[in-house]
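[1] please find the sequence and the predicted model below.
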Amino acid sequence: MTGIGWLAAIIIGGIAGWLAEQFMKSNMGILMNIILGIVGALLLNAILMAIVGSTLGGWIGQLVIGFIGACILIFLARAIRRST
């Protein structure tokens, strides 16, 4: 994550994952919320770096990126679950 420490990444990831869980009407649990928020942020940061060449910085930027990334991951998990 850009410019934030590990503890902040866990806190932001948990908040982003929880917000995504509420928005997508999912029930994942606190640990999965943190994982989805962090992985979603990492994934979306990598995509933004490849396409745009930069990413959003700071707590708010990472929260937004984590939220969007977690929503994408929840959507993909649901799509995979439905196809099997």
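    Arrived safely.
[2] only C-alpha atoms for contact and neighbour calcs from this point on.
    OK.
[3] return the distance of Gln62 relative to Arg82.
    30 Å (C-alpha to C-alpha, to the nearest Å).
[4] put this next to the previous one:
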Amino acid sequence: MQFGSIIAMLLIGAIAGWLSGKLMKGRGFGLIGNIIVGIVGAFLAGLIFPALGFSVGGGVIASIFHATLGAVILLFLIGLIKRA
């Protein structure tokens, strides 16, 4: 993995984590936590969505959308675990 792709992954993860924190009404974890949630959410979405037949296309906007959906799912699951 090249340095530029790592920076792009972190930026997309940060944006997706921030968006998911806003969508889930303040369930974010700060800047570093949001980056981690965004990256893990993108990985989670990359596993789940193709199995369901869901595709959003390519490009940066599609990557942010994909990662945000995965991060929202991840934040929802974390919220369920915290309540239990």
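    In hand now; what should we look at? Computed from a prediction, not measured in an experiment: that's the story for all the values here.
[5] mind listing the strands for structure 2?
    Taking DSSP state E, structure 2 contains no strands at all.
[6] all helices for it, in order.
    Applying DSSP state H to structure 2 gives helices spanning 3-23, 30-52, 60-83.
[7] buried residues of the first one, list them for me.
    Spelled out, that is helix 3-23 of structure 2. Within helix 3-23 of structure 2, the residues that count as buried by 16 or more other C-alpha atoms under 10 Å are 9-21.
[8] quick check: closest non-adjacent residue to the aligned residue in structure 1 for Ile39 of structure 2.
    Counting by TM-score structural alignment, Ile39 of structure 2 corresponds to Ile38 in structure 1. Leaving aside its sequence neighbours, Ile38 of structure 1 sits nearest to Gly13 (C-alpha to C-alpha, 6 or more residues apart in numbering; 4.7 Å).
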